[in-house]
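Asks: Pasting a predicted model and its sequence here:
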Amino acid sequence: MDAPRAVVIGSGIGGLMAAVALHRSGWQVTVLERAGSLQPVGAGIGLAPNAQRALDVIGLGDEIRSLAAWQGAGGMRGPDGRWLSRTDSTAAAERFGGPLVLVHRATLIDRIAARLPASAIRTDCPAYLVDPGVAGGRRAMIRTADGTTEADLVVGADGIHSGVRGALFPDHTGPSYAGFTTWRVVVPAPPEPFAPHETWGRGALWGTQPLKDGRIYAYAAAVAPAGERADDERAELLRRFGDWHTPVPEIIAAAGPEDVLRNDVYQMNRPLPAFHRGRTVLVGDSAHAMAPTLGQGGNQAIEDGIVLAHHVAPGRDLGAGLAGYTADRLPRTTAVVRKAAQVTRLMRLSSAPAVAVRDFVMSTLSRLGPGLVLRTFDGIADWRPPQHTYAAGTKDAQARPRSASPEEDRDVRR
């Protein structure tokens, strides 16, 4: 019998992960991307142990782990350089079963896409959902410049301002502005060694992390009106962060104006009623856009692809499988979105008294127990994929999928 056909709209991290996982489970997959290439918009991405275990399922986990560059101490600092909290890479790896790995998004996209047949990816091909289909009934329909095509499954992976999401849930309010903007750069490492850090100021933060190839991935965020832009974003970084501790000014100086990427942040404050309708399903930012303050947006998209393929293996009831995907992913991602929003509120504090209290609490918690900071990621970084997706005999063969807690279920119902 012919393999069932899945069409993925969008070739970001979530779309490609879903495509690879579906392909490996027996689906015939086509990825439709409106851009002219797979070159991603962005700079670096942090892959936590939960995403690495999902990447294990497609045979990519160890390859990504080999790119880990953070070793030794790191933590959170104030703009004057004082340490607010300290974290050790070994302690984090021991707690969650793996290191934090910083990679360039282009590296991750290339390595995931390489696990698909070259003919499976069509660029310069905008696609629109015409009919979501009916599980167990008519097929879904997608329109491209070449006409209308049918699919047994459509995966909406078209980003924060998803057209597929709008077609499935036209009455939903969609994402809203999170109140801050971000900048990202990748530059050569400064000559003086430094400890990886995230620095929190008044309504602003800066992060400096090493990449395996010797470059530095740096990111910044600041409270700003939506849509605001500077004529020279490098000069804007100097204005906002040029007097912060070393190596922040040196990193800004090493970047050219064309190296600085700026994006406003949007988040899904109100969860969707479901992640599927008919034969169509959402993954990644299309389903659960979140603030980057936990570094989990891409990680959750990676999880989505693996869990989706687990539930909709060919030969199973598609409607039940998509309902199972929603039941697994909606509570978990809603909880992560809300936790990221809580961290965002702390980052956005701008009054001197409020910032002083925030920094004092962080510093005190760190002195009482370094592991207290890591607890922020309990229930997130320790996630494991569904068991049967692993090959027999692997280290994680006894892993179990993490179920939503009763508290998370109540959050979603509210």
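Replies: Cool, got the structure. Note that the coordinates shown come from a computational prediction; the quantities given were computed from them, not determined experimentally.
Asks: Every contact and neighbour count from this point should use C-alpha atoms.
Replies: Fine.
Asks: ok, the nearest residue to residue 97 once chain neighbours are set aside - contacts?
Replies: Distances taken as CA to CA, 6 or more residues apart in numbering put residue 49 closest to residue 97, at 6.4 Å, once the chain neighbours are dropped. For residue 49, the contacting residues are 96-100, 381-383, by CA atoms under 8 Å, 6 or more residues apart in numbering.
Asks: and if we set it to 10 Å?
Replies: Residue 49 makes contact with 55, 61, 65, 92-93, 95-101, 299, 380-384 under the criterion CA atoms under 10 Å, 6 or more residues apart in numbering.
Asks: Please, where are all the strands along the stretch 51-200 of the chain?
Replies: For the stretch 51-200 of the chain, the strands defined by DSSP state E, counting those that start in this stretch occupy 73-77, 83-88, 101-104, 121-122, 128-131, 140-144, 147-151, 153-156, 176-188, 197-200.
Asks: Let me know which of those strands is the nearest to residue 278.
Replies: Of all the strands of the stretch 51-200 of the chain, strand 140-144 sits nearest to residue 278, with 7.9 Å by CA to CA.
Asks: let's bring in a second model and compare:
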Amino acid sequence: MRAEPTSRRHAVVVGGGIGGLAAAVGLHRTGWRVTVLERAPAPRESGAGISLLTNAQRCLDRLGVGPAVRAGAATMAPGGEGLRLSSGRRLQPPADPAFLRAHGLSLAVLTRPALHSALREALPDGALRTGTEVTRVLDLGDGAAAVCRTPGGEHVERGDVVIAADGTHSRIRAVLWPHLPPPVHSGHSVWRGIAEGVDGATEPGGSTWGRGLEFGRMPLGADRVYWFAVANTPEGLRHPDEHAEVRRRFGHWHDPIPALIDATPAGRVLRHDVLELAVPPPSYASGRIALLGDAAHAMTSDLGQGACQALEDAVVLAAALAGDEDVPRALARYDEQRRPRAGAIAEASRRMGEFKLTEHRWRLLRRNARMWRTTPRESQRGLAGVGDWQPPALPGPAPTLRGEPR
């Protein structure tokens, strides 16, 4: 392993999820020394699927890991075969292939562990430290620091900047803005699973809406299909058998939904409440400390943009810090560039969830009528506004992956 010079600027990243790893890769790519502090005792290896729209794929390309990610991903057209009702009746047709080609729009579908692995492999050995809980951060004026707790005791990790990518329940966000309301329950929960031994090669993907319910499916390879199911539920509600609950709610819907549920191992259905930051922080930066990903803008899953926006954050942050030796000024520029877009997408995601998951009879009828009347041009314009986004370029060579010559 090549030793890294200690004279380089040092970034301390709190959180080893998608956003934190991506930020570390971007900074490493631009010449920073990086340390990622992850509370979990080991790298994350669990999780179902994830879809990345073109805006996120372009960010991965900037980070140098796009080809590796796409090599292990399935590709589908955004929206798949279109939108249907639970009976199978079509609400909206598929997107126009010519429009998708003109804007380069596609979805890369892979497992979350595969994405985590690709990002970790782009980091230098030793950059990721697991089993390290950050209890507080300090802005020292000429630097920043994270106070860490490990099984071996407490220590301080100093750097030129601290990046808080510590998730929806960010401890650092709460310290920076103690009067900011905590995340709230969006009103719904999501189940995720991977159907195995099915014909994933010909699965076009698609979404289906019901009364306060949604089911989405995406190809994940030759013999696997990733699916998610959403329902309006009270916060904290759990069932002894979540697989059986999904079958109860969605098992009578149109094909291939029942077969996908049945082809999913019962013990691998994941469920979690969907939380969001209803009141965003007044800034994504404070001095030498920056918020990133869910710590900055936890949003509902209704547009599938949570991880995508974290990847956008990572590239914009890396570009801002690469282009300015003054860290607070660079972070102010990052906030100026990211907060309007991420905030608008979070708000659009919230509105979409309220619209598509309505249970009121008359609102349901109006929802369906509106979708029938919506022209493909209108739908595609919104899709392009989210997905056809260009990240800034990053200076420096692409990161070398482990196992390749350095």
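Replies: That came in fine, so what should we check first? Given the structure is predicted, the values throughout are model-derived calculations rather than measurements.
Asks: thinking again about what came up before, need the counterpart of the residue nearest to residue 97 of structure 1 in structure 2.
Replies: With TM-score structural alignment as the criterion, residue 49 of structure 1 lines up with residue 54 in structure 2.
Asks: Restricted to helices, list the contacts of residue 49 of structure 1.
Replies: The members of the contacts of residue 49 of structure 1 that map onto helices under DSSP state H are 55, 61, 65, 92-93, 95-96, 299.
Asks: How many residues are close by residue 287 of structure 1?
Replies: 31 (other CA atoms under 10 Å).
Asks: pretty sure it belongs to a helix, no?
Replies: Yes. Per DSSP: H, G, I helix; E, B strand; the rest coil, residue 287 of structure 1 lies within a helix segment.
Asks: was I right about it contacting residue 163?
Replies: No. Using CA atoms under 10 Å, residue 287 of structure 1 makes no contact with residue 163, being 11.3 Å away.
Asks: Mutual contacts of the two, please.
Replies: 156-157.
Asks: which of the ones in helices among the contacts of residue 49 of structure 1 lies closest to residue 218 of structure 1?
Replies: Closest to residue 218 of structure 1, out of all of these and judged by CA to CA, is residue 299, at 18.5 Å.
Asks: What count of nearby residues applies to the alignment partner in structure 2 of the closest one?
Replies: Residue 299 of structure 1 maps onto residue 308 in structure 2, with residues paired by TM-score structural alignment. Neighbourhood size, residue 308 of structure 2 [other CA under 10 Å]: 26.
Asks: do the same with residue 98 of structure 2
Replies: The burial count for residue 98 of structure 2: 9, using other CA under 10 Å.
Asks: so who does it touch?
Replies: Contacts of residue 98 of structure 2 by CA under 10 Å, 6+ apart are residue 104.
Asks: separation between it and residue 350 of structure 2?
Replies: With distances taken as CA to CA, to the nearest Å, residue 98 of structure 2 is found 29 Å from residue 350 of structure 2.
Asks: next one: residue 12 of structure 2
Replies: Distance of residue 12 of structure 2 to residue 350 of structure 2, given as CA to CA: 32 Å.
Asks: These two - which one has more neighbours?
Replies: residue 12 (25 against 19).
Asks: so how far is residue 183 of structure 1 from the counterpart of residue 273 of structure 2 in structure 1?
Replies: By TM-score structural alignment, residue 273 of structure 2 lines up with residue 264 in structure 1. Going from residue 264 of structure 1 to residue 183 of structure 1 by CA to CA gives 9 Å.
Asks: And for residue 289 of structure 1?
Replies: Residue 289 of structure 1 is 18 Å from residue 183 of structure 1, by CA to CA.
Asks: how about residue 144 of structure 1, what's its match in structure 2?
Replies: So, by TM-score structural alignment, residue 144 of structure 1 is matched to residue 149.
Asks: Contacts only, for the residue nearest to that match when sequence neighbours are not counted.
Replies: Nearest-residue entry for residue 149 of structure 2: residue 133, 5.1 Å, with adjacent residues in sequence omitted and distances by CA to CA, 6+ apart. With contact taken as CA under 10 Å, 6+ apart, residue 133 of structure 2 is in contact with 14-15, 37-41, 146-151, 154.
Asks: circling back to that earlier point, higher neighbour count, residue 289 and residue 183 of structure 1?
Replies: Set residue 289 of structure 1 next to residue 183 and count neighbours by other CA under 10 Å: residue 289 wins out with 28 against 22.
Asks: Noted, bye for now.
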